[in-house]
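# Below are the sequence and a predicted model for it; my questions follow.
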Amino acid sequence: MATSSETQVHDKFRCPWCMGFKEYMHYHDEEWGVPVFDDQKQFEFLVLESAQAGLSWSTILKKREGYRQAFADFDYRIVADMPEGYVQELLQNAGIIRNELKIRAAINNARRFMEIQASSGSFSHYIWDFVDGKPVQNEWKSLSEIPATTAISDRLAKDLKKKGFKFLGSTTLYAHMQATGLVNDHMVECWRYEEVRNLGLSL
């Protein structure tokens, strides 16, 4: 039987895309849209978002723990040095998406990620510069209003491609921006909208 607190949470209006299973709603309620300034967490979302290409986010979310184990808790320094033998092991790992191009892209992107750290001080500093250090606050009233890409995600994708990143096009990077709080795309009716907005305004 659900507790009264669980019922109260379930009665709240959420962005409709997260409905379906408990972990999806938890992700929406606790993580999605919260500003991320930690480089390891930024790298985690880059790996997961690039793995999602052509798939649903719910599929990736169900494999998140598998990715955490396979990719050393998303320690980009370890991922950058993963040897060929381990790549072959990952291709047999049912806990992740067994796509060779995506696996190799994660390793490549870890190396490029560290290059940005070296030149910009941190990856977070680099990516937050695209929104002038403050989350973009949108006011969407329906899912149909939310864009798949923006001029900012286009510029980010172009710059990362120039820097050698792979599997990170504009659509994927806009999803990354949504996830890591560079943009608040919770619908205004969603119970998390104001909470996430306040987090952004306090920066």
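Received it, and whenever you're ready, just let me know what you need. Numbers count the residues shown, from 1 in each chain.

# Please count neighbours and contacts with C-alpha atoms only from this point.
Will do.

# Identify the residue spatially nearest to the most centrally placed residue in the chain, adjacent ones excluded.
Among the residues of the chain, the one closest to the centroid is residue 45, at 3.4 Å (C-alpha atoms, centre = their mean). Spatial nearest neighbour of residue 45, excluding adjacent residues (C-alpha to C-alpha, 6 or more residues apart in numbering): residue 176 at 6.5 Å.

# Distance check, that neighbour against residue 127.
11 Å (C-alpha to C-alpha, to the nearest Å).

# When these two are compared, which one has more neighbours?
Shown here are residue 176 and residue 127; by other C-alpha atoms under 10 Å, residue 176 has more neighbours (24 against 19).

# which element is the more buried one on?
Assessed by DSSP states H and E, residue 176 sits inside helix 170-179.

# The residue nearest to residue 150 when sequence neighbours are not counted: neighbour count?
Excluding the flanking residues, the one nearest residue 150 by C-alpha to C-alpha, 6+ apart is residue 174, at 7.2 Å. Residue 174 has 25 neighbours, counted by other C-alpha under 10 Å.

# then this one, side by side with the first:
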Amino acid sequence: MDKKRCFWVNSDQIYIDYHDKEWGTPVYDDKTLFEFLILETFQAGLSWITILKKRENFRKAFDDFDYQKIALYSEEKYDSLLQDSGIIRNKLKVKSAITNAKFFMEVQKEFGSFSKFIWGYVDGKPIVNTFHKREDVPATTELSDKISKDLKKRGFKFVGSTVMYAYMQAVGMVNDHTTDCFRYNEI
């Protein structure tokens, strides 16, 4: 018997695996939180399936999402990333990955971890929504607006409210699995 999944999951196995094993599962690890920050910022204006299909290329190109290394990328490394056909070669997005790595570490210094900072917006536990259909799921919320403004004030790039809400969904700050999805109750 087929499992009932969220409306956005298509028949592509990479999408199914992502939905079934990752999306909406609470993430408290700074390394993974940074990975999703990079992936979500590159996704801006594109489909998520595009990013998922290139995820391993991103991992390789960006030193396994090691923010300490990324923050120190030279102009030569930046130029090489722009030549890497395995990733999204958008100059501003590549530059933002380097910029965001630097500010990610600034947040760590201030709060002890990025996790403490970002999860502080939801008191350390996911917001459980009860959405039934596609039309119920928002693209932004007051909270994603607030997080976006805070991150922008801190110098982060490509962190608009829509990107931040998608980030909150991905890292499990909100449980936006629809109520008929098998993952809704698992999470």
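Great, that's in hand. Quick caveat: nothing in here was measured; it's all calculated off a predicted structure.

# re the thing from before, which residues does the aligned partner of the residue nearest to residue 150 of the first structure in the second structure contact?
Using TM-score structural alignment, the partner of residue 174 of the first structure in the second structure is residue 165. Contacts for residue 165 of the second structure (C-alpha atoms under 8 Å, 6 or more residues apart in numbering) come out as 139-141, 144.

# same deal with residue 171 of the second structure?
By C-alpha under 8 Å, 6+ apart, residue 171 of the second structure lies in contact with 23-27, 33, 36.

# Could you measure from it over to residue 72 of the second structure?
The spacing between residue 171 of the second structure and residue 72 of the second structure, counted by C-alpha to C-alpha, is 26 Å.

# Residue 123 of the second structure now?
From residue 123 of the second structure over to residue 72 of the second structure the distance is 32 Å, taken as C-alpha to C-alpha.

# likewise residue 12 of the second structure?
In terms of C-alpha to C-alpha, residue 12 of the second structure sits 36 Å off from residue 72 of the second structure.

# now swap in residue 132 of the second structure and tell me
45 Å.

# buried ones in stretch 24-36 of the second structure?
24-28, 30-31, 33-36 (16 or more other C-alpha atoms under 10 Å).

# Does residue 16 of the second structure touch residue 10 like I think?
Yes: at 7.2 Å, residue 16 of the second structure counts as touching residue 10 under the criterion of C-alpha atoms under 8 Å.

# higher neighbour count, the two?
Shown here are residue 16 of the second structure and residue 10; by other C-alpha under 10 Å, residue 16 has more neighbours (17 against 12).

# circling back to that earlier point, are any of the contacts of residue 165 of the second structure buried, and which?
By 16+ other C-alpha under 10 Å, the contacts of residue 165 of the second structure give residue 144 as buried.

# Would you mind putting the contacts of residue 165 of the second structure into a markdown table with secondary structure and distance to residue 184 of the second structure alongside?
Listed next are the contacts of residue 165 of the second structure as a markdown table, based on DSSP: H, G, I helix; E, B strand; the rest coil; distance: C-alpha to C-alpha, whole Å:
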| residue | secondary structure | distance to residue 184 of the second structure |
| --- | --- | --- |
| 139 | coil | 19 |
| 140 | coil | 20 |
| 141 | coil | 20 |
| 144 | helix | 21 |
